[in-house]
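coordinates for the following, if possible.
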Amino acid sequence: MCKRKKGPQYQISPKQQTLTQVYDKATKFKIDDKRQTKITHLVAKMVCVDGQPLNLVENRGFKELIEHLEPRFTMPTRKTLSNVIVPAMYESTVKSVEVQLQDAEFVAVTTDLWTSVANTDFLSVTAHYVTKEFVLHHVCLEVIPFPEVSHTAENISKFITSLLEKWGLLQKVVAIVRDNARNLVAGLELSPFQHTSCLAHTLQLVLKEGFLNNKIINNLVSSSKKIVGHFKHSARATKVLKTCQITAGVVQHRLIHDEPTRWNTTLHMFKRLHEQKKAIVLACAELNIPELSNSLWTLMENVIPILEVFDSVTTHISSDHVTVAEVIPLTNLIENELQKPAPAGSGLQGLKNDLLSSIKIRFKDLENSQILTSATLLDPRFKAAPFKDEAKCEAAKKKTVGGSIRSTNS
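Alright, predicted model coming up:
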């Protein structure tokens, strides 16, 4: 019986494109084409959301990328982007936010008044509210130039009030969180709104008073900065340090310099120096430059855990799910850590006492603030547990049950 031979295998070639299809792929979208509009919107959104410069649409590399992905798309000009597309997106977003805020029964606000590097004063206002489904939302309403020349309490009060009125929030605001600037505090005192200080900003003031102004710590900071500065600004020293890192078997990390306006960078500088101690000692000996004394190394090692308490709290409260209900518990946590005795002979007990004293001064009225006490009592994680003064706790319970936060001045 003979077997039938299989015929040759043929591959089916893709269907040849029509002239119309070829023409369509080479033809630019019309200005009102939905695909042109969609891509234009996404480009503008990327500029806004990612903080990209407006001239991105003029950059050669970006234009080549878009041309490759969609040859039919026509890139908008920078002028069109800034004068037409972005303003239209802003108006659309404003209307969407206004609808969201209409459904919010209560709104909390955070605000800050600051000066840019170009010496322009800006005021920011952010609204925070919970939906009926108990989902927490945050909406930045304004980041706009402060028009008044003088930052008087009256000008600040009028400006913030007018902004909240513009957004229809005058009757919905239950509290405003602000920094400790005297003019901003005084301005909100003149307004009808409850207000409380930002925990992170207050902790920064505590550290400035109790830590950065300490003579022993100042010596440690200045000596550490000299070490870091030498390795940062000398190519030879950097190479020697890398060699010593390999010899000492430590991770090849760069040293960190602190920033005067951010206290936690001092902690980061200390931690990196402590991590690189073996390599730094070897490098300083080879370069014949002074290193930290044994007492300063020991002081640094003992200081790091103290600063880490403040750093962990600051990092925690910087997230977008934290509420003022945590102010009293977190402040108590810091106090409890500072009340623990310092290691014998470390010389840090005085520092701990200074920080604790500053904490007690800065946060002395926590249990008298109806904003904070009501939030703590109503939070099922805490209720009355964090209170130290039973009488104040009972008074807070009565105010919380019997009255509106908005109608009572703390």
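
rest of the way, CA atoms for contacts and neighbours
OK.

ok, the residue nearest the centre of the chain - contacts?
Centroid-nearest residue in the chain, with CA atoms, centre = their mean: S318, separated by 5.8 Å. The contact partners of S318, taken as CA atoms under 8 Å, 6 or more residues apart in numbering, are A200.

one more to put side by side:
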Amino acid sequence: MSLSDCVEKNKKWDNNNTKSLVLDNLIGEMIALEHLPFRFVECLGFVRLINRLCPSYNLKSRQYFTSFICEKLYGKVKDKIMELIKSFQKLALTTDIWSDSCSGVSLISFTCHGITNKYERKMIILKAEVFNDGRHTGENIAAKLETMLSSWGIPKENVLCIVRDGGTNMKKGISLLSIKNIDCLSHQIQLVVKEGLTSQESIIAAINKCKKIAPHFHHSNVAQDELVHLQEKLNQPKLEIIQECVTRWNSTFYMLERILKNKDSLCLYASTSNKISQLTSEEWILVEKLITLLQPFEEITRELSAANVSISIFHIMFD
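From the prediction side, this is the model:
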């Protein structure tokens, strides 16, 4: 290797260099496709890898990739998505509003469902952004959804229907747009389940005891280790206690099912430590019956929540 070749090899590329731009694009796509944080490009391991594989490449900061992905890549992807949306003769939409407990903000989602000319089903998440338009009134929801439709060039007459939850504000908001809308079946099923679980005091008491048992093991490594020791002693599988989550469908079922599977070890733990409430024999029987009762609802909800679910599945389930 000549001296000039050696110098050229270790020389950093200019940011406008063709090879550098190709790597910029590949790194940006990797961040987007793998849902990586922008700070990933500044992590020591990634920096070492790039310097080893391509010493000539001048690795950019996370601010560069934030701008690159949000402006250049997003624009290219949006153009392709708009072409795909225009190919749908009719399309359906799903939308929801929820609160993020971590950030303390409300979010609204907007998803498109359609069939191409080649009869391929497509599901595209068009929006998931902060709902900062004041109260969640029907008028504000209608204005937000209309802005979303306009930003993607979707005429209201091309929308077959919008699937939403059963909130009166959502019903009013979509009705103001004069678009056909229907209740989310999974959401309706969960409302029925929730109403049924709060219909009797004995059920409420048993579930509340289980709700107090689960956090005890989640908040204490010592308690978790002791439970594992008891499971080994009783020749039971090492299963963690599942905690209920109010925003997760079927989580009450999963919590009760896991607690019943750990019945012997939990009873032994409660009798020796007095740190959790002991369920009575009647409550254990009730938990077992609740699991049997909730099992079909869990299966139906899981089927209806699948990415490839279609309207035909309703007839199979409910005929």
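
let me see the TM-score of these two.
Superposed pair, TM-score by TM-score structural alignment, normalised by the length of structure 2: 0.89. Supporting alignment: 316 aligned residues with a CA RMSD of 2.4 Å.

would you mind finding the match for the residue nearest to the centre of structure 1 in structure 2?
Under the alignment (TM-score structural alignment), S318 of structure 1 maps onto S305 of structure 2.

if we can go back for a sec, distance of the residue nearest to the centre of structure 1 from D311 of structure 1?
For S318 of structure 1, the distance to D311 of structure 1 equals 11 Å [CA to CA, to the nearest Å].

then H201 of structure 1?
12 Å.

which part of structure 2 matches stretch 360-367 of structure 1?
Under the criterion TM-score structural alignment, stretch 360-367 of structure 1 matches nothing in structure 2.

chain center to stretch 215-229 of structure 2: distance?
27 Å (CA atoms, centre = their mean, to the nearest Å).

oh sorry, the question was meant for stretch 39-52 of structure 2
Using CA atoms, centre = their mean, the offset of stretch 39-52 of structure 2 from its chain centre is 28 Å.

in that stretch, what's buried?
Using 16 or more other CA atoms under 10 Å as the test for burial, stretch 39-52 of structure 2 gives V41.

what's the matching range in structure 1 for it?
With TM-score structural alignment as the criterion, stretch 39-52 of structure 2 aligns to 55-68.

chain neighbours aside, what residue packs nearest to the aligned partner of Q224 of structure 2 in structure 1?
Under the alignment defined by TM-score structural alignment, Q224 of structure 2 corresponds to T238 in structure 1. Excluding the flanking residues, the one nearest T238 of structure 1 by CA to CA, 6 or more residues apart in numbering is F231, at 5.3 Å.

ok, now which ones touch that neighbour?
237-238, 241, 255.

can you redo these as TSV with distance to S358 of structure 1 and neighbour count?
As requested, the contacts of F231 of structure 1 are exported to TSV (distance: CA to CA, whole Å; neighbours: other CA atoms under 10 Å):
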residue	distance to S358 of structure 1	neighbour count
A237	40	17
T238	40	17
L241	39	26
L255	31	23
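
a markdown table for the residues you listed, including distance to I359 of structure 1 and secondary structure?
Converted to a markdown table, those look like this (distance: CA to CA, whole Å; DSSP: H, G, I helix; E, B strand; the rest coil):
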| residue | distance to I359 of structure 1 | secondary structure |
| --- | --- | --- |
| A237 | 41 | helix |
| T238 | 40 | helix |
| L241 | 40 | helix |
| L255 | 31 | coil |
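
going along the chain, name the helices of the stretch 201-319 of structure 2.
Listed in chain order, the helices of the stretch 201-319 of structure 2 (DSSP state H, counting those that start in this stretch) span 201-218, 221-233, 251-261, 263-273, 281-304, 312-318.

in CSV, list the ones you listed along with distance to R39 of structure 2.
Shown next, in CSV, are those (distance: least, CA to CA, whole Å):
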stretch, distance to R39 of structure 2
helix 201-218, 30
helix 221-233, 31
helix 251-261, 33
helix 263-273, 43
helix 281-304, 35
helix 312-318, 43
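
deepest of those helices, which one?
helix 251-261 (a mean of 20; mean count of other CA atoms under 10 Å).

now the end-to-end length of stretch 128-143 of structure 1.
15 Å.

show me what counts as buried in it.
For stretch 128-143 of structure 1, by 16+ other CA under 10 Å, it's 128-130, 138, 141.

those into a markdown table, with extra columns for secondary structure and distance to I176 of structure 1?
Output for these, formatted as a markdown table (DSSP: H, G, I helix; E, B strand; the rest coil; distance: CA to CA, whole Å):
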| residue | secondary structure | distance to I176 of structure 1 |
| --- | --- | --- |
| H128 | strand | 10 |
| Y129 | strand | 12 |
| V130 | strand | 15 |
| H138 | strand | 14 |
| L141 | strand | 14 |
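
check these and tell me the two furthest apart.
V130 and L141 (16.0 Å; CA to CA).
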